[in-house]
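>>> 3D, please:
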Amino acid sequence: MSEFQGLAALVTGGCSGIGAATATLLRASGAQVAVLDVAIDHAPDDVLAIKCDISDPRAVDEAVATAVAELGGLDVLVNNAGIGAVGDIAQNEDAEWARVLDVNVTGIARVTRAALDHLRRSPHAAVVNLCSAVAFIGVRQRALYSASKGAVHALTLAMAADHAADGIRVNAVAPGTVDTPWVGRLLDGAEDREATARALRQRQPLGRLVSAEEVARAVVGLASPGAGSTTGAVVHVDGGMVSLRL
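Take a look at the predicted model:
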């Protein structure tokens, strides 16, 4: 695979889960890849790993500048970094709301803002944001997380409109429940791990969790130069969670 040959990509949250799977696939597809993460000990092979907390504006500016300098430019940005939250509207304090929205929404703005001038120079500029099925359907005990991902959906459309004239395509992928370390931690904290795991599987019509690699394929497909007329789109990789009722 060489559809990204000669292109440079940056993936936030790129050292685990969906981010690591995406970085690995981009690299296998020919791209030079940098990843940003708060912990880089387990970065994918053959990528530039930069430690960065995307809630820190100065750290973001420095990390993006370093990535661009090392890669020789920037063509693809994958805004994958995010954090979860559990609870109904009464169960998360204001500080938790501020923290989750800062990472999941403002973090996308920070990283994209730092990357924007570099993306404008690319003939194949693409941004892919990680959204979620919970931006489109109500799921119990996910009030704060759902609000953040609903904002990502709206932000993706606004970014696509703002930067179409710059030649920058902006799309999103909305996964269902993905087999990632975050879900593993959620299960570890459950009173009945097996019952909780079964419920997570069963709320998706295909009856299983989505794999990180399946989400990565959708992300890379949207970022590909071959998707040059696709912008303002949201691809659902959710086992039918949003659209099917069996």
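>>> going forward, measure contacts between C-alpha atoms and count neighbours the same way
OK.
>>> Show me what the helix or strand containing D162 is packed against.
Using DSSP states H and E, D162 sits in helix 143-163. Where contact means 3 or more Cα pairs under 8 Å, 6 or more residues apart in numbering; DSSP states H and E, helix 143-163 is packed against helix 94-101, strand 126-130, strand 169-175.
>>> what angle sits between it and strand 169-175?
With axes from the mean of the first three to the mean of the last three Cα atoms, to 10 degrees defining the directions, helix 143-163 sits at 160 degrees from strand 169-175.
>>> Report the distance from helix 143-163 to the chain centre.
Its chain's C-alpha centre and that of helix 143-163 lie 12 Å apart, by Cα atoms, centre = their mean, to the nearest Å.
>>> how many other residues sit next to R120?
When neighbours are counted by other Cα atoms under 10 Å, R120 registers 18.
>>> and the gap between it and C15?
Computed as Cα to Cα, to the nearest Å, the R120 to C15 distance reads 26 Å.
>>> ranges for the strands of the protein?
For the chain, the strands defined by DSSP state E occupy 8-12, 32-37, 48-51, 76-79, 126-130, 169-175, 234-237.
>>> ok so, going back, for S224, find the nearest of the helices and strands packed on helix 143-163.
Taking Cα to Cα, strand 126-130 is the member of the helices and strands packed on helix 143-163 nearest to S224, at 7.9 Å.
>>> got the contact list for the closest one?
With Cα atoms under 8 Å, 6 or more residues apart in numbering as the test, strand 126-130 has contacts from 75-80, 108, 119, 152, 156, 168-175, 219, 222-224.
>>> 6 Å instead, please
Residues outside strand 126-130 that contact it (Cα atoms under 6 Å, 6 or more residues apart in numbering): 76-80, 168-173, 223.
>>> out of these, which one sits closest to L7?
The closest of the contacts of strand 126-130 to L7 turns out to be V76 (Cα to Cα; 7.7 Å).
>>> Here is a second sequence; please produce its structure as well for comparison:
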Amino acid sequence: MSSPQIIDLNGKDIYFFGDSITLGVNASITYSSIVTDAFNGTFVEGNGTVGFANSGATMMKQNPVNVIGFPNMEDWATPPYTPIYNPLTSGLLFVSFLTNDVGINLPNYSLANFNTAIDNVVAGLNNAGWPNNRIKFNVRYYLTAQGLDYTSLIATTPADITRYNQFADALKSKLDGYGIQYFDHWDILSQIPDVETHLDAEGRHIDNYLHTFVADNIIQNCTI
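Next up is the predicted model:
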């Protein structure tokens, strides 16, 4: 069986929009840096510590915005945050939000509003010229039910894995409809022995070791 063809972006820009997992909380080596190096791309520094990643960021823009005081991808999916696509310099744009949308288990943070947010994000990226084959989404990583409990932050009722999977399935269904490639890392990570020892005390953030598996899944399967 032949090896997959690894993408060579020849120095083109790669953008990473995400939350604290993309940011690299509980890690010093992130999947974004590994992927950028593997694709011979240029990592674009944004308004976050890692690309455009920010702890607490969500896909949805709800009222109040955002109840835990952080950005959202509905705003970020428009200039000046999202760059205008340039085929000479633009490589890939990664979008990675789910955990906070699920954990903020409040009426406005509903499955219906999440679906609307996905449509708005894709429309925003398309309006900035990004073709769907250059947009990539990360869906699930691995976490525990504890990692979805935001009652110490804002929620009155903890979210659970059922809600997490419902939102993930909705995201994948939407992306299938748009023909946008996504990476669901749950199955790969959940098979790693003692995987929970590679999460932080919150049961939410993956460590360097798991970041390498996330990166490899993207590198081996990404297409343009």
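>>> TM-score, when you put one on top of the other?
With the length set by TM-score structural alignment, normalised by the length of structure 2, the two chains reach a TM-score of 0.54; 183 aligned residues with a Cα RMSD of 4.8 Å.
>>> Distance check, N129 of structure 1 against A195 of structure 1.
Distance, N129 of structure 1 to A195 of structure 1, using Cα to Cα: 31 Å.
>>> So if I had to pick from these two, which one is more boxed in?
Comparing N129 of structure 1 with A195 by other Cα under 10 Å, the one with more neighbours is N129, at 23 against 12.
>>> Work out the gap between stretch 130-144 of structure 2 and the centre of the chain.
Counting by Cα atoms, centre = their mean, stretch 130-144 of structure 2 is centred 5 Å from the centre of its parent chain.
>>> With respect to T66 of structure 1, which of the strands of structure 1 lies nearest?
Ranking those by proximity to T66 of structure 1 (Cα to Cα) places strand 48-51 first, at 8.3 Å.
>>> what does that closest one rub up against?
The contact list for strand 48-51 of structure 1 (Cα under 6 Å, 6+ apart) reads 34-38.
>>> switch the cut-off to 8 Å
33-40, 43, 63, 67.
>>> now stretch 84-95 of structure 2
In contact with stretch 84-95 of structure 2 (Cα under 8 Å, 6+ apart) are residues 9, 11-18, 41, 128-130, 134-138.
>>> How about stretch 118-125 of structure 1?
By Cα under 8 Å, 6+ apart, stretch 118-125 of structure 1 touches 68, 73-76, 126, 166-169, 225, 228.
>>> Distance across it, terminal residue to terminal residue?
Start-to-end, stretch 118-125 of structure 1 (Cα to Cα) is 9 Å.
>>> can you pull the contacts of the residue sitting nearest the centre point of structure 1?
In structure 1, the C-alpha nearest the mean C-alpha coordinate belongs to N80, at 2.3 Å (Cα atoms, centre = their mean). Remark: with contacts taken as Cα under 8 Å, 6+ apart, N80 of structure 1 is in contact with 11-14, 18-19, 129-130.
>>> Mind listing what's buried along the helix holding D162 of structure 1?
For helix 143-163 of structure 1, the buried set under the neighbour-count rule, 16 or more other Cα atoms under 10 Å, comprises 143-153, 155-157, 159-161.
>>> how about the helices of structure 2, start to end?
Remark: helices assigned in structure 2 by DSSP state H are 20-23, 31-38, 73-76, 99-103, 111-127, 161-178, 186-190, 208-221.
>>> of all these, which lies closest to T144 of structure 2?
Relative to T144 of structure 2, the nearest member of the helices of structure 2 by Cα to Cα is helix 161-178, separated by 7.7 Å.
>>> returning to that earlier point: most surrounded residue in the contacts of N80 of structure 1?
Neighbour max across those (other Cα under 10 Å) = G14, 32 neighbours.
>>> circling back to that earlier point, any chance of a PyMOL selection covering the buried ones in the contacts of stretch 118-125 of structure 1?
With 16+ other Cα under 10 Å as the criterion, this PyMOL line picks the buried residues out of the contacts of stretch 118-125 of structure 1:
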select buried, resi 68+73+74+75+76+126+166+167+168+169+225
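>>> quick one: which of the contacts of stretch 118-125 of structure 1 is nearest W182 of structure 1?
Out of these, the member with the shortest distance to W182 of structure 1 (by Cα to Cα) is V76, at 25.1 Å.
>>> what does that closest one align to in structure 2?
Under the alignment (TM-score structural alignment), V76 of structure 1 maps onto L93 of structure 2.
>>> Relative to N133 of structure 2, how far out is its match?
L93 of structure 2 is 10 Å from N133 of structure 2, by Cα to Cα.
>>> same question, F17 of structure 2
From F17 of structure 2 to N133 of structure 2 the distance is 16 Å (Cα to Cα).
>>> Let's have the helices of structure 2 in a markdown table, adding distance to A57 of structure 2.
Converted to a markdown table, the helices of structure 2 look like this (distance: least, Cα to Cα, whole Å):
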| stretch | distance to A57 of structure 2 |
| --- | --- |
| helix 20-23 | 8 |
| helix 31-38 | 17 |
| helix 73-76 | 8 |
| helix 99-103 | 7 |
| helix 111-127 | 13 |
| helix 161-178 | 16 |
| helix 186-190 | 20 |
| helix 208-221 | 19 |
